[in-house]
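Participant: Here is my input; please provide its structure:
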Amino acid sequence: MKRPRFNTLFWRLFALMWVTLILSHLTAFVLAIPLTTGGASPVERMGWSGMATLPSLPPGSLLDAGSGAPRAPAPGWLPTDGVAPPAGRQPGGPPGLPIRTLWLDYALRALLIGVGAWLGARWLAAPMQRLAQAATELARGLGQGSPPPRLDEAQGTEEVRETARVFNHMTRQLQEQFDQRSLHMAAISHDLRTPLTRLRLRIERLPEGVAQAAIADIREMDELIDASLAVVREQSGGAGPSVVDLGAMLQSLVDDLCEQEHTVDLAEPPALRVRVHPASLRRTVGNLVDNALRYGGRARLSVEPGPEGVAVHVDDDGPGIPPVQLQRVFQPWVRLPGEQRPGGSGLGLAIAKDLAEREGGILRLANRDEGGLRATLTLPLA
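Facilitator: Sure thing, here's the model as predicted:
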């Protein structure tokens, strides 16, 4: 159904102001004069029949209000009854109103226009409020498996409907990109299983010592694939976060790394619980610990409650990061120049930051005064 051309923001505002202005004139004309003239009707008070087009100001002015001074004839004005005006009165229309009437008239008009402006502001701001609410829902739910918010494309003015169409198109594109990314990640993790299985069968024919070391590496790759698939399932399955014992989760992670002969320490954590997706949290902390081990040789974990939530610190003894580069290293594929850093592809911190923000957390990096780097993951308490 094609809507009329005047259904635009301009015409709505124009009509609203006209209705408010007319209502203010009528209200002042009907209420202000009788209230201040002993109940006399406006026509009786003014001594003339009929009413021409409403003026932009009340009859009379503050200059001649209540003075009784004759007014200059209005161009082309003639008495409507054909009777000559009384002595001392010029044929220029009604005399000036009493000052009390004028002030009441102005007050009524100001009140009605103020009410009209308030209603108009709420009326015109309603589409912006709906857009802001939808954008907030999109930021919270994108990539979490829940359907993206949708604005009504058949409601409001042309500008509002066009904005709704653009917003809905954008949300569909974003959701498709997130779904494709998750699908590609799951496909890669799934397809790696087959060559790893063949590699394990071939390694079993090698000498015992070499075979055991290679099988351990393959087992670690399998665990990484399982972790990646678990994160994808959590993010795209629509399952909400669950309450996790933070200390127990960190202790389990440290025990697994120690079994692989990594140097990882965990200070005695307080009994704290957080509401997160377990696989995402484990992957986030795992990436931070892996970063500390790669560049510092060892990692020390500690937990500290604070005003923003609970903070998980991961400290290392590495060279640290130049202060101007502390935010840049969160970008994908970024590796700092001029340093001989073993391995890595520049994705670990970027993935950790993305997963942390999806859990409602904050990830920060800072150089320690005693040397090395501190990564702090702040999570809201359950």
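
Participant: Only C-alpha atoms from now on, for both contacts and neighbour counts.
Facilitator: Noted.

Participant: Next, find the distance separating A28 from L112.
Facilitator: 10 Å (Cα to Cα, to the nearest Å).

Participant: Same drill for the two, tell me which one is more crowded.
Facilitator: A28 (22 against 18; other Cα atoms under 10 Å).

Participant: Which residue ranges of the stretch 101-250 of the chain form strands?
Facilitator: For the stretch 101-250 of the chain, the strands defined by DSSP state E, counting those that start in this stretch cover 242-245.

Participant: residue ranges of the helices in it, please?
Facilitator: Taking DSSP state H, counting those that start in this stretch as the criterion, the stretch 101-250 of the chain carries its helices at 158-191, 193-203, 208-236, 246-259.

Participant: ok and the longest one relative to helix 208-236, angle-wise?
Facilitator: Spelled out, that is helix 158-191. Using axes from the mean of the first three to the mean of the last three Cα atoms, to 10 degrees, the direction of helix 158-191 lies 160 degrees away from that of helix 208-236.

Participant: Please give the structure of this sequence too, so both can be compared:
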Amino acid sequence: MSLPTRWPIFWQVLGLSLAVLVLALGINTFVVLNAPDPPPAGYTLEEAGAALKTGQVELQNGRTLTAVTTATAPDFVAEPAGRGHFGAISGALEHSLAMQLGVPADTIKVHIPPLRRQVFGARPPSIEANRVVMFRREGPGPPPGPDGGAGGEAGFGTDGPGGPLPPPQDGAGPIVRIERLELRGDVVFPPFSAAWKLSDGSYRVITPPQDLIAPWQLRLLIGFGLTALLILPLAWWLSQRLAGPIVAFSEAASKIGVEDTAPPVMAIGPREVRQAADVLNAMQIRIRKQVESRTALMGAIAHDLKTPLARMRLRIEDLPLPLRDKLADDIAHMDGLIRSAMSFTSAHKLGDSLRPLDLSALVETLADDLCAVCEMDQALIEPNIMMKGDMVALKRIVTNLVENAGRYATSCRIELAARGPSAEVRIIDNGPGLPPDQLETVFEPFYRVESSRSRDTGGTGLGLSVARSLAEAQGATLTLHNRYEGTQVIGLEARLVLPRLMRK
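Facilitator: As a prediction, the model looks like this:
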């Protein structure tokens, strides 16, 4: 079965459902019509007699017929002779079993359970006392009468409530006429129960063996199993067919916003996926245009501010020293704001400048160089960790994090370790930490924990924003976590997780 890939998901799923339905019906029909007939559920008189004698016998159909000895009589022993379903045949079975066992006939009682109803509606008539089984005696002379003497036709086990039934009239009811009634020992009879009254008053009873699964149920289970085996490959094939375009769509969508030059999402697969791809591609174009406009605007602002800042540096040279120093600090601060804003807006362009580099050597060098920014404890750096990244951007990230730690803590430590396919850089300080609700908020542009905006108590509010933007541009993640000793915060940990280059 081949479904066009461009069909809507609805029609593909509907087609699979119909195929499964037709396949299931076909397999089960084939099993029902072609499977061999199950062995008969009953047993012969010889097998029943052997079970009563020995206590257990293996039947021709593979089941085991077991006799159980009980001190009390089974319920069916109390039934009047000739009553119930198959009353006449029960009497003949009792007589045959008694002859086989060599015991009086009145010590054997046979009970044939009623047949299950096969169809809905009226219950089929059962063989009751009003169904007469007639026979003739061989040889000359008149047939025996009801009491065994001569004259008339006799009923076998056909006594009614008022005594022997009269000979049936033509058309007076269902009559089965048999010239000779014989019960052969090798004929399989429907399952029946039999009780043999022993000399000590106890009863040895056989009952039809109960199967956990009937033959017809086994056929259905075989059909279900074959259906499942044949449907699984079909379901797997269609699932792969449906999931392939969706997985490709997800992978392409994940690159949007990370890779500035990410290709458009391929519009392939079902109609719904193609429509989503078209919408996503249009959104990607709009986002790229907005980012480019923002970058161009920030570049223009920075360029236009550089000229007046340069003139201000020249003009303050003639001012008194105290005033000149203050103005120089203001100009430097404005220049830092401009550089931070430019770094924040241009971080998405790092994709073209990523190169393999030795992250261990870079972090070790930074740990030595940044001792003047923050008092550094002994760095713990795992050697020979490689990654694909931008060296300048990585220096900026680590520097921003160490500067942030030096601003609020008395000391910090840099750690670098490999974690499977990733490399983890951690800057750990002993500062006051952050309120839990601000661990993410501090990454927002121009957000500062200290709200006075004073340069003496905080930075520009862009340091962490720039660090996270540069990290995400290299496929990394940057998060902050409080460090606890019991329930008390003992510091802050900045965790930078980068993809590493695995050695072959």
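
Participant: one step back: including distance to Q144 of structure 1 and mean neighbour count, could the helices of the stretch 101-250 of structure 1 go into a markdown table?
Facilitator: Output for those, formatted as a markdown table (distance: least, Cα to Cα, whole Å; neighbours: other Cα atoms under 10 Å):
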| stretch | distance to Q144 of structure 1 | mean neighbour count |
| --- | --- | --- |
| helix 158-191 | 9 | 16 |
| helix 193-203 | 26 | 13 |
| helix 208-236 | 5 | 16 |
| helix 246-259 | 22 | 16 |
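
Participant: Output the ones you listed as JSON lines; include the columns distance to L104 of structure 1.
Facilitator: JSON lines is the format used below for the helices of the stretch 101-250 of structure 1 (distance: least, Cα to Cα, whole Å):
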{"stretch": "helix 158-191", "distance to L104 of structure 1": "39"}
{"stretch": "helix 193-203", "distance to L104 of structure 1": "85"}
{"stretch": "helix 208-236", "distance to L104 of structure 1": "64"}
{"stretch": "helix 246-259", "distance to L104 of structure 1": "68"}
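
Participant: Tell me, how many residues neighbour the aligned partner of L326 of structure 1 in structure 2?
Facilitator: Counting by TM-score structural alignment, L326 of structure 1 corresponds to L439 in structure 2. Residue neighbour count, defined by other Cα under 10 Å, stands at 15 for L439 of structure 2.

Participant: ok, now the one 3 residues further on?
Facilitator: Using other Cα under 10 Å, the number of residues around V442 of structure 2 comes to 19.

Participant: Make sure it is actually in contact with R448.
Facilitator: Yes. Assessed by Cα atoms under 8 Å, V442 of structure 2 is found in contact with R448 at 6.5 Å.

Participant: Is it correct that N7 of structure 1 falls within a strand?
Facilitator: No. Counting by DSSP: H, G, I helix; E, B strand; the rest coil, N7 of structure 1 is located in no strand; its state is coil.

Participant: Name the nearest residue to it, ignoring sequence neighbours.
Facilitator: Once flanking residues are discounted, N7 of structure 1 sits nearest to T157: 5.4 Å by Cα to Cα, 6 or more residues apart in numbering.

Participant: Check Q474 of structure 2 too.
Facilitator: G389 is the one closest to Q474 of structure 2 (Cα to Cα, 6+ apart), at 6.0 Å.

Participant: which residues touch the one you found?
Facilitator: Counting by Cα atoms under 8 Å, 6 or more residues apart in numbering, G389 of structure 2 makes contact with 353-357, 474.

Participant: Would you list the buried entries among these?
Facilitator: Burial by neighbour count, judged by 16 or more other Cα atoms under 10 Å, picks out 357, 474 from those.

Participant: coming back round to it: of the helices of the stretch 101-250 of structure 1, which approaches L365 of structure 1 most closely?
Facilitator: Among those, helix 246-259 comes nearest to L365 of structure 1, with 19.3 Å by Cα to Cα.

Participant: Which residues does the closest one contact?
Facilitator: Taking contacts as Cα under 8 Å, 6+ apart, the residues outside helix 246-259 of structure 1 that touch it are 263-266, 269-274, 282, 286.

Participant: at 7 Å instead, please
Facilitator: The contact list for helix 246-259 of structure 1, computed with Cα atoms under 7 Å, 6 or more residues apart in numbering, reads 264, 269-274.

Participant: Counting neighbours, which of these end up buried?
Facilitator: Applying 16+ other Cα under 10 Å to these flags 264, 269, 272-274 as buried.

Participant: What is the nearest of the residues you listed to W103 of structure 1?
Facilitator: Once Cα to Cα is applied, the member of those that ends up nearest W103 of structure 1 is V274, at 63.3 Å.

Participant: The closest one and T197 of structure 1, how far apart?
Facilitator: 37 Å.

Participant: returning to that earlier point: kindly reformat the contacts of helix 246-259 of structure 1 as CSV and extend each row with distance to L373 of structure 1 and secondary structure.
Facilitator: CSV is the format used below for the contacts of helix 246-259 of structure 1 (distance: Cα to Cα, whole Å; DSSP: H, G, I helix; E, B strand; the rest coil):
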residue, distance to L373 of structure 1, secondary structure
V264, 15, strand
P269, 20, coil
P270, 23, coil
A271, 26, coil
L272, 25, coil
R273, 26, strand
V274, 25, strand
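
Participant: and which of those is nearest to V210 of structure 1?
Facilitator: Among the contacts of helix 246-259 of structure 1, and counting by Cα to Cα, the member closest to V210 of structure 1 is V264, at 25.6 Å.

Participant: about what we covered before: tell me how far the residue nearest to Q474 of structure 2 lies from V176 of structure 2.
Facilitator: In terms of Cα to Cα, G389 of structure 2 sits 99 Å off from V176 of structure 2.

Participant: Also L464 of structure 2?
Facilitator: Taking Cα to Cα, one finds L464 of structure 2 at 103 Å from V176 of structure 2.

Participant: What of R500 of structure 2?
Facilitator: From R500 of structure 2 to V176 of structure 2 the distance is 93 Å (Cα to Cα).

Participant: same deal with E364 of structure 2?
Facilitator: Distance from E364 of structure 2 to V176 of structure 2, by Cα to Cα: 108 Å.
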